[in-house]
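Undergrad: return a 3D structure for these sequence lines:
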Amino acid sequence: MDGLQRELEESNFVSRGAAWTQLSGGRTNKAWRVDTADTSLVCKLFTSTKTNPLYPNFAVDEYNSQVALSGAGIAPDPIAFVQCEAGDVVLYQHLEGETWKSNTASVGGLLSKVHDQTPYEGLRFLPSGSNALIDQIKGILAECTQLDWTPVIKDPKIGPTKHAVLIHTDIVANNIVVTQQGLRLIDWQCPALGDATEDLASFLSPAMQYLYGAGPLNGGDVSLFLAAYPDKDVVIRYRMLAPLYHLRIAAYCQWKLERGDPDYAQALQLELSAINQAE
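TA: A predicted model of the protein is given here:
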């Protein structure tokens, strides 16, 4: 961290004498809160360039998202994208608040606000519909060699979305900040132009709630969340695709487990149970 701090100070992105405090919560990148005499910012260092089948990790995408959403009351205010010796860095204004823990209806409203934004140029396009999900599932499982469960793929014959929108793709509790001005989303390193149901599926994944939140949501919280999302056609579409979304996350958990992350063992079991409940 000393080299990164020195480099940012010498480039005048951070003032000398600022207080650096490492932040917890992320599993991929490193982040620090940097307090100066007149402001607080976040320095996020992108440390991983490994290929991930679901969650790309690019600093420039996070910065571009923050710029595009500036003033919309959705994301942190951007400061700079900096290419440093230690890796790519995004600097942004620190959000005063707490990590989201309750009130799923408020998250439904937040996602509706995200999906109403005008998509900006340069977003990756994420294929949608049941065929695309099945292709993703098969692609992830093809990289796994230690399965002790049998994937059962059922195709609901749902076509691609006719209304691609800006999506975050990583809607987990740790990425939602409760501020005095309302909910805000951080960690925009894997945005896309795609199906709104992707974000609903991300938030409702029991594996992701287990790994990044207080545990899987109960049925009442799920119902409140879906009731608060105003586009009922999207909700209906999500319900039809839910078994495939759960299977895709299960495949991802298997992929992570085989790459040395034991936390995903319990997450896998939770997601496999959710498949049966969604059918």
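Undergrad: use CA for all of it now, contacts and neighbours both
TA: Noted.
Undergrad: what's the span of stretch 114-129 from first residue to last?
TA: 20 Å (C-alpha to C-alpha, to the nearest Å).
Undergrad: just the endpoints, please. Distance across stretch 176-183?
TA: Length of stretch 176-183, first residue to last, C-alpha to C-alpha: 7 Å.
Undergrad: so where do the helices sit in the stretch 1-150 of the chain?
TA: Counting by DSSP state H, counting those that start in this stretch, one finds helices in the stretch 1-150 of the chain at the ranges 2-10, 59-68, 104-115, 130-141.
Undergrad: residues near the residue lying closest to Val107 once chain neighbours are set aside, how many?
TA: Among residues not flanking Val107 along the chain, Phe225 sits closest, at 6.8 Å (C-alpha to C-alpha, 6 or more residues apart in numbering). Per other C-alpha atoms under 10 Å, the neighbour tally for Phe225 reads 20.
Undergrad: buried set for the strand or helix carrying Phe225?
TA: Taking DSSP states H and E as the criterion, Phe225 maps to helix 219-228. The neighbour-count check on helix 219-228 (16 or more other C-alpha atoms under 10 Å) flags 221-222, 224-228 as buried.
Undergrad: same deal with stretch 252-261?
TA: Buried-residue list, stretch 252-261, by 16+ other C-alpha under 10 Å: 252-258.
Undergrad: one more, for comparison:
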Amino acid sequence: MTAPMLLAGGYRNEVWKVRAGQRWVVEKRYAEDPGDPNPMYPNLPDSEAAVLVHLASTGSAPQFVSYTPPGAGHGAQLVYEYVPGTMWRRGVADVARVLHEVHHGPTPQGVRTLHGCAAEARRHGDEMVAGVPASVAVPLVAVRPVAASEQPPRRRSLVHTDCGPGNLLRSRHGLVLIDWQCPGVGDATEDVTCFLSPAMMILYGRPPHTRDATDAFLQAYASRAIVARYLRDGACWHYRIAAYCLWRAHRLAESQPTLAALYHRALAAEIQLLSKWGRR
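TA: You can find the predicted model right below:
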């Protein structure tokens, strides 16, 4: 009998590789959110299960096997087929294609509604900035975007929200998006920003994208309307990511100083991007 293997990568939940008959599956055992819930990346097991069922025939997510909702004395557990592969490291055009497929397919039922425009993203960033001492927020406030469009997208999309390199697996069949624990229906610009964010790359242990890589991604993303939204509104979405890094760094400063320092590095990279945004 093959013993279950604990997989690396989960920030909050335990993820196990388990033998089930002739195949390997993943058992994801969810932890409950603490009393101070995450303002950007909540733990939503019901939503992850719903999205895996919704995407079952697309190849862009792991194949759903079963789901047990949380109950008395136990947390939620999701089982899906194990996808052999490696974490994404290169090929931004491939990421653009899989995100475009997800964004322009049908939207699922039973998931949350996300922020739908740049102004809402900036307001959310402001809320996170308000949760830290004003003295530590000065560098970010200095690059806060002035303009923020209220225009919603032409169509709302299924949005992963955390599509950094650690949640992109390159399998023999192509790229697969994993860890759908905080999805929603909203503006596809959120995912475009997440993937292009220097902060998110740093948090996943990768160097920020070069200008050439960013341009190649935007060229490969097939919706010119979403690319135009990113070029117009991206500063507000990047500001929101920077605000989250600031919020996390402040809360981790005493309990996990090494991780807090990583969030400070990510914040600095996002601020640098914002400081140059108008000169793109």
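Undergrad: what about the buried residues of stretch 252-261 of structure 1, which are in helices?
TA: Taking DSSP state H as the definition of helices, the buried residues of stretch 252-261 of structure 1 contribute 252-257.
Undergrad: need these in CSV with distance to Val172 of structure 1, can you?
TA: Converted to CSV, those look like this (distance: C-alpha to C-alpha, whole Å):
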residue, distance to Val172 of structure 1
Tyr252, 15
Cys253, 15
Gln254, 19
Trp255, 19
Lys256, 17
Leu257, 19
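Undergrad: for those, which one is nearest Asp148 of structure 1?
TA: Asp148 of structure 1 lies nearest to Gln254 out of these, by C-alpha to C-alpha, at 9.7 Å.
Undergrad: and the closest one, what pairs with it in structure 2?
TA: Alignment note (TM-score structural alignment): Gln254 of structure 1 maps to Leu246 of structure 2.
Undergrad: next one: Ala164 of structure 1
TA: Counting by TM-score structural alignment, Ala164 of structure 1 lines up with Arg156 in structure 2.
Undergrad: next, count neighbours for its match.
TA: Neighbours of Arg156 of structure 2 (other C-alpha under 10 Å): 19.
Undergrad: picking that back up, can I get the helices of the stretch 1-150 of structure 1 in TSV with distance to Pro78 of structure 1 and mean neighbour count?
TA: Shown next, in TSV, are the helices of the stretch 1-150 of structure 1 (distance: least, C-alpha to C-alpha, whole Å; neighbours: other C-alpha atoms under 10 Å):
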stretch	distance to Pro78 of structure 1	mean neighbour count
helix 2-10	16	14
helix 59-68	6	22
helix 104-115	17	19
helix 130-141	32	18
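Undergrad: and the nearest residue to the match of Gln254 of structure 1 once chain neighbours are set aside, which of the three is it?
TA: Leaving aside its sequence neighbours, Leu246 of structure 2 sits nearest to Leu267 (C-alpha to C-alpha, 6+ apart; 6.4 Å). Leu267 of structure 2 falls in the helix class when you classify it by DSSP: H, G, I helix; E, B strand; the rest coil.
Undergrad: what sits against Leu267 of structure 2?
TA: Each residue near Leu267 of structure 2 by C-alpha atoms under 8 Å, 6 or more residues apart in numbering is listed here: 199, 242-243, 245-246.
Undergrad: next, format the residues you listed as CSV and append distance to Pro42 of structure 2.
TA: CSV is the format used below for the contacts of Leu267 of structure 2 (distance: C-alpha to C-alpha, whole Å):
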residue, distance to Pro42 of structure 2
Ala199, 19
Ala242, 17
Ala243, 16
Cys245, 15
Leu246, 17
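Undergrad: just to revisit the earlier point, so which of the ones in helices among the buried residues of stretch 252-261 of structure 1 comes closest to Ser273 of structure 1?
TA: Cys253 (13.2 Å).
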